Structures are given as C-alpha cells and as structure tokens.
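Chemist: Predicted model and sequence follow; I will ask about them next.
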Amino acid sequence: MTDMPDKLATAPNSKTPSGAASPVSSVVSRKPNEPGFSTIRLVAGENSEELNDLCKELLDFLKPRNVIERILISDFIHNEWELRRVRKFGSSAIPAARPWSVSRLNGHKDERFCDSPLPKGSYQAGIAGLEAKGYPLEDIDAFSALSFASALESFDKRASSLELRRNAALAALEDRRAQSALAERTIDATADEERPTMSMRDGE
C-alpha cells in the first residue's frame, strides 16, 4: 500500500489562532511527489484544520491504493469542501443582501446605491429608522429573500451539482474496486479449476 500523508493541508502563515484563514485568501498545498492531490485555496472564514481533518478522515477510511484512487478521492474532497462552502455562503447571502434592502426600503434606487445609508455611513441609523416605522430586521431579511430569490436559488443549484459530482467520484472509486475484486476472484477460480487437471496429469 502506498504511504499517504496524515495532512494534505499546510497551515498558512496568515492563519489566525483559531485556525481560520485571514481575510486574504490562503493556499492549502499538497506535499511534493504526491500525485493525485491538487491544491485547495481557502477563503476568509474557512479553517485549515477542518480541511486537514476532512482529508485525514477520508484517507484513513478509503485508503487509496494507487494514483487513480487518489485522484478520485481528491475529486471527492474538492467537491465536498466546495459544497460546505456553498452552503455556508447560502446561509450568509440574506444578511449580505441587507444593505441593498435597507437602501431600497429607504427609497434609494439600485443605480444610486452610493446615496444609500451604507456608503453614507448611516447604515445602523437606516435600520433603526425602518424599525421605528414598524419594519423590524426580520422583515428586512424577508424582503432580501424575496428580492434576491433567483440569486439564492443559484446556491441550491450549485449545491445539487456538487453533490452529484462528489457522489460520482465515490461511485467511480467503488466501481473500480468492485471490478478489481471480481477480476481477482475470477483469476482465483480459474486457478482452482486448473489444479485438479494438473494433478491428474501428474498421476498419469
């Protein structure tokens, strides 16, 4: 069995004490001479230790036996990590859209967003003003969900695509192993059938 690394991700120099990546994207690199594994770039808020744990658990469980299996496991890791990222972004999308909702509810057109509360430095006052008018933060976020429904739907579509690709990588790995096991059983069965014939010839 080919020796595999315990860690595929190297801690970036810009990592915070908690293990999260700094606002500047950091790179998770594979060690040299390890075919089949490519780099994963972390973005702000992602944790290199979480990625390392994911890689280690998958390697310990799946135990790749050759470069093809390492490539398939690498595909699985990339798609699983991207899926987690998309789900996180999807949950953050509504709060991220809040400044535009506050702008619209305060009467500003999208093309004049520069005149809205956030660019003007009065964002909290803009929210407070809406709440004073009976429009609480929950309603602002609901307005965001309605206003950006098509954009939010794209996160679900991306997640579904990543799930299919992740599952396909695992299925390909399992199919290869099943075919290999079948070939080995066929060879063993053929060898068992030939042994009695050879014994009879020896007796003659």
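Modeler: Nice, I can see it. Residues are numbered from 1 along each chain as shown.

Chemist: all contacts plus neighbour counts: C-alpha atoms, from now on.
Modeler: Fine.

Chemist: The helix or strand hosting residue 178: how far from the chain's middle?
Modeler: Under the criterion DSSP states H and E, the helix or strand holding residue 178 is helix 149-203. The offset between the C-alpha centroid of helix 149-203 and the centroid of the whole chain comes to 24 Å, using Cα atoms, centre = their mean, to the nearest Å.

Chemist: what's that helix packed up against?
Modeler: With contacts defined as 3 or more Cα pairs under 8 Å, 6 or more residues apart in numbering; DSSP states H and E, the packing partners of helix 149-203 are helix 67-105.

Chemist: follow-up on the earlier one: now the angle between helix 67-105 and the helix holding residue 178, please.
Modeler: Calculated by axes from the mean of the first three to the mean of the last three Cα atoms, to 10 degrees, helix 149-203 forms an angle of 170 degrees with helix 67-105.

Chemist: Residue 164 is in contact with residue 79, correct?
Modeler: No: assessed by Cα atoms under 8 Å, residue 79 is found out of contact with residue 164, at 9.1 Å.

Chemist: So which of those two has more stuff around it?
Modeler: residue 79 (21 against 11; other Cα atoms under 10 Å).

Chemist: quick one: the more buried one from residue 56, how far?
Modeler: From residue 79 over to residue 56 the distance is 16 Å, taken as Cα to Cα, to the nearest Å.

Chemist: here comes the other one, which I'd like you to weigh against the first:
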Amino acid sequence: MSRSDQGAQLARIYEPRLLPSESQAHFEMMRDALVAELKPRCVIEEMWVGEIVHGEWEMRRLRGFKDLIVTSARGLALKNLLSIVLNASGAADIDDLAERSVTNKAVRNQVTNILRKHRMSEASIDAEAFRHCLFELGEINRRLAELSSRRDKSLQLLEDYRAGLARPRHPAEGTAVMTSGDDGD
C-alpha cells in the first residue's frame, strides 16, 4: 500500500459522521485533496492529517449552517418589519401576511410594496434576520476560530516534525569530530 493510500485510509478513521444533508463525495474529495497536498509519511503525520481533515469538514459544515440559520430567521424578521411599519396593528393579520407572502405571489408583491413605501427591501429582511441570529452566529464564529487555530497548530506541528526528521538526531552526527592535537587545519 502506498503512503498516500495509507494516509487516505487513516483519514477515513477520522471521518466525521456525515449529516443526511451532507455529501459523502464532497467529503472524500476534500479529504483526498488534503491527503494529496500534505502527503503524510508516517503514522504521526497521518494522525495530524486526520485531525486537519476532521476540522476542515466541521468548518465547512458550520459555514453552511450560518447561511441556513439566517435564512430560517427570515419569517420572523419579516413579521418584525411589518409590525414596525404597520404600527403593530393586527398582529394576527401581520403573521398571516408574512406567512402567505412565502407561497402567494400577489401577497408577496403586496409585502414588497409595503416595505418599499418605508424604504426597505429584501435586504432589509436579511439584515433583520441577521440581527436576530447574532448570538448564534457569534458562537459559530468562535468555534470556527478554534478550529482554524487547531488546524494551524497541526500544520505547524507537521512542519516542525518534518524539519526535525531532516536534522541529525545527535549533536555529534553530521559534524566533524576534533581529536586532541588537531587544530582543524
């Protein structure tokens, strides 16, 4: 078995459990690209590469979750904006208007016109949804920073390990040994 095959084999050990919405093919493509780039040469390097693979997949997952979280908050955001511009009159009517705007084109046009009258747009809905999700997005960003730091540390450990393998193991190895009476001439 070649080293790259061994690296891919070990990286599979660190394969995260994929969620139903995630693609096994995308994971394997990312894993194989990382293994090909880093070319682990021993089991220690393979462990670091496995950690890097796992962390990169989690980062990819979390970045996708950020978009989904904001998108899922759009309904609440629209209700809030409509409450503001319609002076919170008829909360049930506002809820109905916001919900029907998702499936009914005429209602969607009506909502768009209401927002335009108040100098708002689809981007206003996105901004309000984002505002509602700031805490959750902050937590994800903290986790992304942790994972990025771990990846960078693993890459540095890999680099240091490889540099250590290139150096002589004992200080006397690779240097001329002077004997008594020899002045180096």
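Modeler: All right, it came through fine. Not measured: the values here are computed from a predicted model.

Chemist: what's the burial count for the aligned residue in the first structure for residue 59 of the second structure?
Modeler: Using TM-score structural alignment to pair residues, one finds that residue 59 of the second structure aligns to residue 83 in the first structure. Neighbours of residue 83 of the first structure under the rule other Cα under 10 Å: 20.

Chemist: Same question for residue 73 of the first structure.
Modeler: The burial count assigned to residue 73 of the first structure is 25, neighbours taken as other Cα under 10 Å.

Chemist: Residue 186 of the first structure now?
Modeler: Other residues lying near residue 186 of the first structure total 12 when counted by other Cα under 10 Å.

Chemist: same check, this time on residue 24 of the second structure
Modeler: Per other Cα under 10 Å, the neighbour tally for residue 24 of the second structure reads 14.

Chemist: What lines up with it in the first structure?
Modeler: Checking with TM-score structural alignment, residue 24 of the second structure has residue 48 as its match.

Chemist: Equivalent analysis for residue 50 of the second structure, please.
Modeler: Under the alignment (TM-score structural alignment), residue 50 of the second structure maps onto residue 74.

Chemist: So that match is in contact with residue 35, correct?
Modeler: No: judged on Cα under 8 Å, residue 74 of the first structure makes no contact with residue 35 at a distance of 10.1 Å.

Chemist: From residue 132 of the first structure, how far out is residue 141 of the first structure?
Modeler: Using Cα to Cα, residue 141 of the first structure is found at 16 Å from residue 132 of the first structure.

Chemist: Counting neighbours, go ahead and name the busier of these two.
Modeler: In this view residue 141 of the first structure and residue 132 are compared by other Cα under 10 Å, and residue 141 has more residues nearby, 20 against 10.

Chemist: Aligned to the more buried one, what sits in the second structure?
Modeler: Counting by TM-score structural alignment, residue 141 of the first structure lines up with residue 126 in the second structure.

Chemist: how about the nearest residue in space to its match that is not next to it in sequence, what does it touch?
Modeler: Counting by Cα to Cα, 6 or more residues apart in numbering, the nearest residue to residue 126 of the second structure once its immediate chain neighbours are dropped is residue 74, at 6.4 Å. The contact partners of residue 74 of the second structure, taken as Cα atoms under 8 Å, 6 or more residues apart in numbering, are 125, 126, 128, 129.

Chemist: What about those, which are in helices?
Modeler: Assignment to helices by DSSP state H places the following of those there: 125, 126, 128, 129.

Chemist: The third one and residue 77 touch, don't they?
Modeler: Read that as residue 128 of the second structure. Yes: the pair residue 128 of the second structure / residue 77 is scored as a contact, 5.2 Å apart, by Cα under 8 Å.

Chemist: So these two - more neighbours on which side?
Modeler: With neighbours defined as other Cα under 10 Å, residue 128 of the second structure and residue 77 compare such that residue 77 has more, 23 against 19.

Chemist: measure the counterpart of that one in the first structure to residue 202 of the first structure for me?
Modeler: The alignment partner of residue 77 of the second structure in the first structure, by TM-score structural alignment, is residue 101. According to Cα to Cα, residue 101 of the first structure and residue 202 of the first structure sit 90 Å apart.
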